[in-house]
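Engineer: What follows is a protein structure lacking sequence information:
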């Protein structure tokens, strides 16, 4: 019986929440992965907002952070993608209330949500395969913030 409940919990938590909005932003080096993750998110019934870029033409990554931040501060979850993810995470974390986490695998995404209440997932297209990126996104969308001792720390970050 316990095994059946455990299996059901795993199945339910593997399904993304279809009532949420997910906002994407990328530069040219993250464009292909952004398009792929948008399609997957829509298949999961997420409301998707695309803040650009809209091609692989060279652009400056900091230009795509503010519109994503605005949507995240209004209640959406965000995804930023550039070549390495480093530039996007640095730019996003300059905003009060934003906790952008650069994740290289699903465990990082899990810990970013559980311990840091990350509200933007940052990925590096040049460093991750599409399947790994999907697993990071799925984890980021399905893991809840634990609160407790972590809440005190997050409040210190935001103060």
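Structural biologist: Nice, I can see it. Worth saying up front: this structure is predicted, and the values here are computed from it rather than measured.
Engineer: make it CA atoms for all contacts and neighbour counts henceforth
Structural biologist: Noted.
Engineer: Might you report the residue contacts of the most centrally placed residue in the chain?
Structural biologist: Centroid-nearest residue in the chain, with C-alpha atoms, centre = their mean: residue 121, separated by 2.5 Å. Residues in contact with residue 121 (C-alpha atoms under 8 Å, 6 or more residues apart in numbering) are 78, 79, 80, 100, 101, 102, 103, 109, 137, 140.
Engineer: okay, now the one to match up with it:
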């Protein structure tokens, strides 16, 4: 399975950890940057990563900035993206099961690497339940302009 990962300078270290973690689990990881800690604008990275998902080249993605807030807001401006900022395993599992989120965001300055790996594993291990949640996803999609 091909997944995309991207970050700004505030998420670079965590991106490196999560990218390696995904590769260890057998995922084909597309890294859209950034590739060091030099300052970049998170909306640019979010756009690149989201295009990988909306085009179908990647099935889902991971975004990281300092808090995860800015990059998740930017991602959610892209039609077809449902990005959840996750900070615990339960939220990560439920965003896949109930919201069918196709992107998850982390705060590189607020979530430690070990916890982030556990959170990502919870997301990866969950499956969308469909059913009553499907109509809610359709209503979310209808909000897109």
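Structural biologist: Cool, the structure landed. It should be emphasised that the depicted structure is a prediction, and the values quoted were computed from it without experimental measurement.
Engineer: about what we covered before: residue in structure 2 matching the residue nearest to the centre of structure 1?
Structural biologist: Superposed on structure 2 with TM-score structural alignment, residue 121 of structure 1 falls opposite residue 104.
Engineer: tell me the SS of its match?
Structural biologist: Put simply, residue 104 of structure 2 is strand when judged by DSSP: H, G, I helix; E, B strand; the rest coil.
Engineer: so residue 25 of structure 1 sits in a strand?
Structural biologist: Yes. Assessed by three-state DSSP, residue 25 of structure 1 belongs to a strand.
Engineer: So what's the residue count around the alignment partner in structure 2 of it?
Structural biologist: Using TM-score structural alignment, the equivalent of residue 25 of structure 1 in structure 2 is residue 6. When counting by other C-alpha atoms under 10 Å, one arrives at 30 neighbours for residue 6 of structure 2.
Engineer: okay, now the counterpart of residue 114 of structure 2 in structure 1: neighbour count?
Structural biologist: Mapped onto structure 1 by TM-score structural alignment, residue 114 of structure 2 lines up with residue 131. Around residue 131 of structure 1 sit 10 other residues, with neighbours defined as other C-alpha under 10 Å.
Engineer: tell me the SS of residue 131 of structure 1?
Structural biologist: When classified by three-state DSSP, residue 131 of structure 1 comes out as helix.
Engineer: Quick one: residues contacting it.
Structural biologist: No contacts exist for residue 131 of structure 1 under C-alpha under 8 Å, 6+ apart.
Engineer: if we can go back for a sec, once you drop chain neighbours, what's closest to the residue nearest to the centre of structure 1?
Structural biologist: residue 79 (4.8 Å; C-alpha to C-alpha, 6 or more residues apart in numbering).
Engineer: quick one, what contacts the one you found?
Structural biologist: 22, 23, 24, 25, 68, 120, 121, 122, 123.
Engineer: doesn't it fall inside a strand?
Structural biologist: Yes. Secondary structure of residue 79 of structure 1 (three-state DSSP): part of a strand.
Engineer: What lines up with it in structure 2?
Structural biologist: Using TM-score structural alignment, residue 79 of structure 1 pairs with residue 62 in structure 2.
Engineer: Could you do residue 152 of structure 1 as well?
Structural biologist: Residue 152 of structure 1 maps onto residue 135 in structure 2, by TM-score structural alignment.
Engineer: buried stuff in the one helix or strand its match maps to?
Structural biologist: Applying DSSP states H and E as the criterion places residue 135 of structure 2 in helix 132-142. In terms of neighbour count (16 or more other C-alpha atoms under 10 Å), helix 132-142 of structure 2 has its buried residues at residue 137.
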